[in-house]
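Chemist: Dropping the sequence and predicted coords here.
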Amino acid sequence: MIYPTMLEGKRIQLLPLRLDHAEELFKCAGYPEIWTYLPNKVEKFEDMVELINNSIQAKESGLEYPFVVYDKELKKLVGSTRLLNISEANRNFEIGWTWYTPEVWRTRVNTECKYVLLKYGFEEFQAVRIQFKADIRNERSNRAIERIGAVKEGILRQDRILHDGYIRNAYIYSVIRPEWPDIKMKLEEYLSN
């Protein structure tokens, strides 16, 4: 499977994550609230380098495809997102490991990222299912996933140990192929404003 070298919306571009993004990503990652519900925590530059190197290794193994998020309005990188648990045989993957600098929280950035990733998934990758997971305590992420129209399927109990030792429970959501046309229309309405 050939993955995209760029996905683009009106405000954002998703570009393949590279090690030379580390410095700019580290600048926008310096907010502890970003890392509360994520498995790793970025406190120093070396943490960002390790995070990127791990992502690139997962990409090389075919399990993940990580992107940086470039904000065309702000003219800078504002975060990262990934395709995870990629299964070409089953034509599915997960969208996750998404984080943004708080400067773009509650803007169109996240909606547009999800839209271009879902569009790629259903229209180019020919996915039958795309899933999302979020810590059940992460109200902001859960609301965002529900807002795009993903269906909450249940709770994955104790699915991950976070950087602080907390064993989290996560909600699991999905969008399946027959739901995509309605969700696409809904997202395009959100993004038309």
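Modeler: On my side now, so go ahead. No experiment lies behind these values; they were computed from the predicted model shown.

Chemist: From now on I want contacts and neighbour counts done on CA atoms only, so please keep to that.
Modeler: Noted.

Chemist: Run a quick neighbour tally on K75.
Modeler: Other residues within reach of K75, judged by other Cα atoms under 10 Å, total 10.

Chemist: That one and Q131: what is the separation?
Modeler: From K75 across to Q131, the span is 30 Å (Cα to Cα, to the nearest Å).

Chemist: next one: G96
Modeler: In terms of Cα to Cα, G96 sits 9 Å off from Q131.

Chemist: what helices or strands is whatever helix or strand E188 lives in leaning on?
Modeler: Following DSSP states H and E, one finds E188 within helix 180-191. Helix 180-191 sits against helix 109-123, with contacts defined as 3 or more Cα pairs under 8 Å, 6 or more residues apart in numbering; DSSP states H and E.

Chemist: angle of the helix it packs on against helix 180-191?
Modeler: Orientation check (axes from the mean of the first three to the mean of the last three Cα atoms, to 10 degrees): helix 109-123 against helix 180-191 gives 150 degrees.

Chemist: what residues does helix 109-123 touch?
Modeler: Contacts with helix 109-123, where a contact means Cα atoms under 8 Å, 6 or more residues apart in numbering, come from 7-12, 14, 69, 71, 95, 127-128, 130, 148, 177, 180, 184, 187, 191.

Chemist: again, only using 6 Å
Modeler: Contacts with helix 109-123, where a contact means Cα atoms under 6 Å, 6 or more residues apart in numbering, come from A127.

Chemist: That one: which residues count as buried?
Modeler: Residues 109-122 are the ones in helix 109-123 that count as buried (16 or more other Cα atoms under 10 Å).

Chemist: List the contacts of the following helix or strand past it.
Modeler: Per DSSP H and E, the first helix or strand lying C-terminal to helix 109-123 is strand 129-135. Residues outside strand 129-135 that contact it (Cα under 6 Å, 6+ apart): N92, F93, E94, I95, N169, A170, Y171, I172, Y173, S174, V175, I176.

Chemist: another structure for you, compare them:
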Amino acid sequence: MSNVNYNEIGQILGVPVPDWKGALAPDGRPLHGQYCYMEKLDIDTHCSGLFEAFSKNENGSNWTYLPVGPFETEADFRGWLEIGCVNPDPFFYVIRRQSDDLILGMASYLRIDPTMGSIEVGHIHFSPLMQRTPASTECMYMMMKHAFEDLGHRRYEWKCNNLNEPSKKAAERLGFSFEGVFRQMSVIKGHNRDTAWFSILNREWKKAKEGFETWLSPDNFDANGKQKSSLQTK
């Protein structure tokens, strides 16, 4: 067994993390890609565009596993943004299409712990304009890259309702490893929520990054925008 360490009384210890000084918290810098870019949420700038984008999901299915919504009016939606989306944690980004600046969705960092180098991605809400497009993968790649390379985190988390099969499949596709289910973790909208936990570690990032960049290359898409090869992050 490699990297085995013991203390002075013979108890086994974890792998040393020499010179660890902690990570950084998100600072709101924009994140730019080929297909989309991300900017810090500003309610006055983004509220109407977000509400319009989310309204294209007419049956409200995108809100089912989120703790809030759907919202009947823009005023109600704005009220939620003002209460829950302007704090340092969760820290929200808005996603725009690179070609025309159209607002596509939002996502956040949360459970931000720079001392331990752990950060989660969550409150992911892609409008129908964004779903199943390269931008949906690219924004997740940009947030992961930023967390590991710019902010210096050791652990990147993904959590979702254990009944949310699309979210669990997305986590695995993006390179996260399943860690288990926290049973009866919360009550959401009057229903029990068992929460599935996933993570990817900084030592796993290099291989995942290579997979993302290969998949996101323009050479991987045909003239109709269809992928030639699937994403391989592991």
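Modeler: Nice, thanks for sending it over. Small disclaimer: the values here were computed from a predicted structure and weren't measured.

Chemist: sorry, back to before: residue range for the helix holding E188 of the first structure in the second structure?
Modeler: On the second structure, the counterpart of helix 180-191 of the first structure by TM-score structural alignment is residues 205-216.

Chemist: what's the distance between the matching stretch and the middle of its chain?
Modeler: In terms of Cα atoms, centre = their mean, to the nearest Å, the centre of stretch 205-216 of the second structure is set 16 Å apart from its chain centre.

Chemist: Give me the mean deviation of it from the first structure.
Modeler: Compared with the first structure after fitting, stretch 205-216 of the second structure deviates on average by 0.8 Å (mean Cα distance after the TM-score superposition for the first structure).

Chemist: same check, this time on stretch 166-173 of the second structure
Modeler: Looks like 1.0 Å for stretch 166-173 of the second structure (mean Cα distance after the TM-score superposition for the first structure).

Chemist: so that stretch matches what in the first structure?
Modeler: Taking TM-score structural alignment, stretch 166-173 of the second structure hits residues 140-147 over in the first structure.

Chemist: how much space between the aligned partner of R168 of the first structure in the second structure and R97 of the second structure?
Modeler: Under the alignment (TM-score structural alignment), R168 of the first structure pairs with R193 in the second structure. Distance, R193 of the second structure to R97 of the second structure, by Cα to Cα: 33 Å.

Chemist: do G122 of the second structure as well
Modeler: Distance from G122 of the second structure to R97 of the second structure, by Cα to Cα: 20 Å.

Chemist: which residues in the first structure form helices?
Modeler: Here the first structure has its helices, by DSSP state H, at 22-28, 45-60, 109-123, 139-147, 180-191.

Chemist: The first one corresponds to what range in the second structure?
Modeler: This means helix 22-28 of the first structure. The alignment places helix 22-28 of the first structure over residues 47-53 of the second structure (TM-score structural alignment).

Chemist: Look up the average distance of the matching stretch to its aligned counterpart in the first structure.
Modeler: Stretch 47-53 of the second structure differs from its equivalent in the first structure by a mean of 0.7 Å after superposition (mean Cα distance after the TM-score superposition for the first structure).

Chemist: Count residues in the vicinity of the aligned partner of R106 of the first structure in the second structure, would you?
Modeler: Counting by TM-score structural alignment, R106 of the first structure lines up with R132 in the second structure. As a burial measure, R132 of the second structure scores 10 neighbours (other Cα under 10 Å).

Chemist: how close does the residue mapped onto L31 of the second structure from the first structure get to V69 of the first structure?
Modeler: Matched by TM-score structural alignment, L31 of the second structure corresponds to L7 in the first structure. Taking Cα to Cα as the measure, L7 of the first structure falls 10 Å from V69 of the first structure.

Chemist: ok, those two, which is more surrounded?
Modeler: Using other Cα under 10 Å as the criterion, L7 of the first structure and V69 rank with V69 on top: 27 against 18.

Chemist: tell me the contacts of the more buried one?
Modeler: V69 of the first structure neighbours (Cα under 6 Å, 6+ apart): Q13, L14, L77, V78, G79, S80.

Chemist: what's the neighbour count on V68 of the first structure?
Modeler: When neighbours are counted by other Cα under 10 Å, V68 of the first structure registers 24.

Chemist: Next up, the contacts around it.
Modeler: V68 of the first structure sits next to L14, L15, L17, G79, S80 when contact means Cα under 6 Å, 6+ apart.

Chemist: now swap in L104 of the second structure and tell me
Modeler: Contacts of L104 of the second structure by Cα under 6 Å, 6+ apart are I95, R96, S127, M130.

Chemist: let's go with 7 Å and repeat that
Modeler: A53, I95, R96, R97, F126, S127, L129, M130 (Cα atoms under 7 Å, 6 or more residues apart in numbering).

Chemist: That one maps to what in the first structure?
Modeler: That one, L104 of the second structure, aligns with V78 by TM-score structural alignment.
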